[in-house]
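> okay, sequence plus prediction incoming.
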Amino acid sequence: MATPDPIPAISEPTVMFVINRAWSPDADARATYDATRMYWRVGAETRERAVYALGVAGGVVRGAYRIEAWHAGPEKGRWGFDGVPAPELGVVGTSVERLAPPRGAANPVRLYLDGIPRAQKKPLAAIAHELNLEPLARIMYGQRELFHSNFLAWFFDALPDLAAAVFRDLTTDDPSSAITERHVERERENLDLVMHWPGAAPLVIENKVFSLPERAQLDAYRGKTARWKGAPAQHVLLSMSPPRETVEGWTYLSYQELSERIDVALAESGDRSSYEIESVRRYSRVVRLLSALLDTTIVRAPDESAWLDDSELAEIDSKQTRMALRKLRARRVEERIAVEGPRIGWTGATITHGHPLVEWQRVVRLDGVGDDVPIEAGWQYQEGQFRLFVVTPHLAGRSDSDKRAREEFAAAHPELFDFSPLREALAPLDDVVRPPDRFGHFAPAFVYRYVKVPDLSVAQLIAATRIVNDMLESAQA
């Protein structure tokens, strides 16, 4: 499940309708059109000028239409439109995150009567500065997932009607439910949140901010809820980033959509000034800013540097958040390499010793090594080092003799550590191969050499992957 591209510019006057409540992922073209076209509070100027209408749910454009006429709705002051699809805009499936107003978007009708502007990348440092001004963000930095789960549980308890407007439609009705009072559970069988309403199936929310759980973990959670009495629980994966693939039995809810749901519910709430309402409003703003912060890790173009700018990251007060952003960027780069690189081998991304690392490797069959010995070879990029490496499980060990055996093996296969085919792709490339006259080791089985390349682009890493794969193909017996 890829991260959507940002919405492109639209030169004509445009009106955007937030259709979170009326739209669902299984909605067909007609249902999306109906959810978008009626009925909204729009003024005479909007009706006169607007050329296009967009239906937005979950921060993503679900439908785009050229407006042909407006008609009055059954409720005074509300209007609907008749229109036709507008594929010429190329906006369906794109994200409107970049258009989110800086202090939330309580009105479900958003006007761009001068058109939608071109995307302008907001510096990471500017977003970090805005976050640092938010007291809730300061609390969040130290707790992350725990903060969000605790806040949403408080929200459920403190503002029942508003919470129902935000969450109730995410679960199904259960007339036979034994629940007589609404309540929320924290950490029931290790589940982050379980929301209960009379007459409804339980709503399970698994909350992830910077990371995603493994499929096995989600399957295990479904196994737990399957034993509960009553209608089957509904499962929601609440995350800043979409899962890499659809996970059966789970509905993905982005924090961007959560913020939109909150803002729409706030707009329809009669209470505009209480402490509780203001807390939820500020939380929605923090979520939008955090979502924008994570969007800075997306690879928008192949000529971008593989890593985030350290000087901009320094503007973020939380060391944990800086580290999480570095790791997320490494994962985004890894995903790009996996998609655009060779169809063989596998990629990886992590943080070690405080620095992001991305890698690619594959199995290699070498002359003189048995077919049952899975030698792995490839490259790593970390902290300005581009490494060529080999993993030798048949020589694994931590003793000096094990280390010598690995070094002798590596010396017997210099073709696995040849940087010369990479000089053009990795330019400007340091001519010195390190360690000089020997090999580096990570016990128990990892052998490597490296060159210094301080700032590689994503495109350079993709090109290097293809070249290294060709080298390893040639090296095979």
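Great, that's in hand.
> CA only for contacts and neighbour counts going forward, please
OK.
> tell me how far Asp400 lies from His441.
Asp400 sits 11 Å away from His441, going by C-alpha to C-alpha, to the nearest Å.
> oops, could you answer that again for Thr465 instead?
As judged by C-alpha to C-alpha, Thr465 and His441 stand 22 Å apart.
> more crowded one of those two?
Thr465 (25 against 17; other C-alpha atoms under 10 Å).
> which SS state does that one fall under?
Recorded secondary structure, Thr465: helix (DSSP: H, G, I helix; E, B strand; the rest coil).
> do I have it right that it meets Arg362?
No. Using C-alpha atoms under 8 Å, Thr465 makes no contact with Arg362, being 10.6 Å away.
> please enumerate the helices of the chain.
29-37, 44-49, 124-132, 135-143, 145-158, 160-167, 215-225, 255-267, 275-295, 310-313, 319-340, 400-411, 458-475 (DSSP state H).
> show me what the shortest one is packed against.
Helix 310-313 sits against helix 124-132, with contacts defined as 3 or more C-alpha pairs under 8 Å, 6 or more residues apart in numbering; DSSP states H and E.
> return the list of helices and strands in contact with the helix it packs on.
helix 275-295, helix 310-313.
> ok, residues contacting the shortest one?
Around helix 310-313, the neighbours that count as contacts under C-alpha atoms under 8 Å, 6 or more residues apart in numbering are Pro123, Leu124, Ala125, Arg322.
> got another, please set it beside the one above:
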Amino acid sequence: MEQLNLVEIQKALDENPIFHMSLSSRELFHSNFLAWLFWKYPASLNAVLPLSFSVSNISAVHRERKNLDLLIEAIADSGLKHNIVLENKVKDIPRAEQLLSYDEKLKGDLGNAPTDKILLSLVPAAKSVKEKSGWLDFDYKSLGSNVLDWVDRSAVSDEDVIIIRLYGELVCNLSKLVDASLQGDGLPRESWLLKTRTPRQDEIHQVLSDLRLIDMIGKMQASFLLDSIRAEVGRNFRSTTFEVEFGSGYSRAMPMVEASISRAVSGGSLSLGVQVQGDQYRRFILFAHFNIPPKESARKKISQLRKAIDETDGYRWLFAPEVEKGGFITALHEREESLLPKKMGTRMDRAAPINSFAPGFVYQHIDLDSLGSSQDVFASLPAIVVSDLSYASSLLGDPDYLEKFINFRSISSFN
């Protein structure tokens, strides 16, 4: 396959006024443009979208109704009413939970009319989204191509032709950029841990950053890794007591995934979980009674965190109270069946070996590259996560472990 010229794609986008108009609110911009196009030219619906029926006319177009990007009330050639719901993902990625929540909102609101639910996305949807949501997956590449094909053979005013063509070209060029990012010489779909990028990957990363699209690829990478973790949990997490909670996203310019289990403790919740962000593998404790002050001197905060962990977890879930010389940490209470090495690399400060986010999130991390090469680490991460979650379930089922959290008052009581 011929390598796409990223400089030419970036230049075409920079010269497209529609692209610059879209930057301030990408999803809303596309929804508004498509709403205008379909309302003014109802026949375009048949050519542009993959519908299950042929549109004769449109009776209404709603934007942001119950948070739905676009809801179109259409009349089919048969004379029957049909609904078209369009969920639009440009800057963000598709999420099954969001689409399922929209299904709930639609129940009873659209009457008995048949409804085509279309997911329009710039990046590929994760497997879990396709399997769970029941929405038709439709990409921007096809949308742009369909728009350009339709406008070239339709009766459209001269002024509108210019605008519609610019929009179609914008969408096609954005899609080409995503294609280039995900081809064989591009960025991996799951493994974002690239210690040394190839010149091509450097070029892709720079162009995506310049166009403010790098976070979209990061979110996609996180969602694909999370799918692998979900699948491994489904196969090998044996607990019937705890349900695993998942999350993914893009924070502090880094992809992030997490998985955790929880139980009620002292009128609140105690969660043990793992989080992979950037080049870190973290074990975390989320406990409201830690009540970490948002503004505190670093020295005092570390002292408080040390005391809190000594009185509760005792480094049974977190790794160890000290970082060794050379940037290593040795797990204090690691079980024999752990898939993590006994001694692991970390960039935690020796003077501050515990990290936290207010109000109650405490964690320690090890370096992913201390677990092996980038490719090997991401292939083995799902099994490592499930192994750790199994260990966490044994801790949350241990009365002696729980009692320490039940008896804990709060960090503020240390003052």
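Perfect, I can see it now. Just so we're clear, the structure is a prediction, and the values are computed from it rather than from any experiment.
> who's in contact with the one residue sitting closest to the centre of the first structure?
Central residue of the first structure (C-alpha atoms, centre = their mean): Ser241, 2.0 Å from the mean position. If a contact means C-alpha under 8 Å, 6+ apart, then Ser241 of the first structure has Thr3, Val209, Phe210, Ser211, Leu212, Ser254 as its contacts.
> what's the closest of the residues you listed to Arg168 of the first structure?
Ser254 (16.2 Å; C-alpha to C-alpha).
> ok, that closest one touching Glu260?
No. Ser254 of the first structure is beyond contact range of Glu260, at 9.9 Å (criterion: C-alpha under 8 Å).
> these two: which is more packed in?
Using other C-alpha under 10 Å as the criterion, Ser254 of the first structure and Glu260 rank with Glu260 on top: 29 against 21.
> how close does the more buried one get to Tyr275 of the first structure?
Computed as C-alpha to C-alpha, the Glu260 of the first structure to Tyr275 of the first structure distance reads 20 Å.
> swap in Met471 of the first structure?
64 Å.
> one step back: of the helices of the first structure, which stretch is the most buried?
helix 255-267 (a mean of 23; mean count of other C-alpha atoms under 10 Å).
> please name every helix or strand in contact with that one.
Taking 3+ C-alpha pairs under 8 Å, 6+ apart as the contact cut, helix 255-267 of the first structure packs with helix 160-167, helix 275-295.
> distance from the longest one to the middle of the chain?
Think helix 275-295 of the first structure. Taking C-alpha atoms, centre = their mean, to the nearest Å, one finds helix 275-295 of the first structure lying 17 Å from the centre of the chain it belongs to.
> what of stretch 363-372 of the second structure?
The answer for stretch 363-372 of the second structure is 21 Å, by C-alpha atoms, centre = their mean.
> just the closest of the contacts of Ser241 of the first structure to Leu422 of the first structure, please.
Distances from Leu422 of the first structure to those, taken as C-alpha to C-alpha, are shortest for Thr3 (30.8 Å).
> what lines up with the closest one in the second structure?
In the second structure, no residue is matched to Thr3 of the first structure (TM-score structural alignment).
> show me the contacts for the counterpart of Leu37 of the second structure in the first structure.
Aligned by TM-score structural alignment, Leu37 of the second structure pairs with Phe155 of the first structure. Contact analysis of Phe155 of the first structure by C-alpha under 8 Å, 6+ apart lists Ala163, Val280.
> please redo it, this time with the cut-off set to 10 Å
Residues near Phe155 of the first structure by C-alpha atoms under 10 Å, 6 or more residues apart in numbering: Ser149, Leu162, Ala163, Glu276, Ile277, Ser279, Val280.
> try Thr297 of the first structure
Taking C-alpha under 10 Å, 6+ apart as the test, what Thr297 of the first structure contacts is 124, 306-308, 325-333.
> can you map out the strands along the stretch 1-150 of the first structure?
Here the stretch 1-150 of the first structure has its strands, by DSSP state E, counting those that start in this stretch, at 14-18, 52-57, 60-72, 79-85, 109-112.
> present those as TSV; the columns should include mean neighbour count and distance to Ile351 of the first structure.
Listed next are the strands of the stretch 1-150 of the first structure as TSV, based on neighbours: other C-alpha atoms under 10 Å; distance: least, C-alpha to C-alpha, whole Å:
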stretch	mean neighbour count	distance to Ile351 of the first structure
strand 14-18	23	38
strand 52-57	26	34
strand 60-72	19	31
strand 79-85	18	46
strand 109-112	18	40
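> quick one: closest of those to Ile298 of the first structure.
Of all those, strand 60-72 comes closest under C-alpha to C-alpha, at 16.1 Å.
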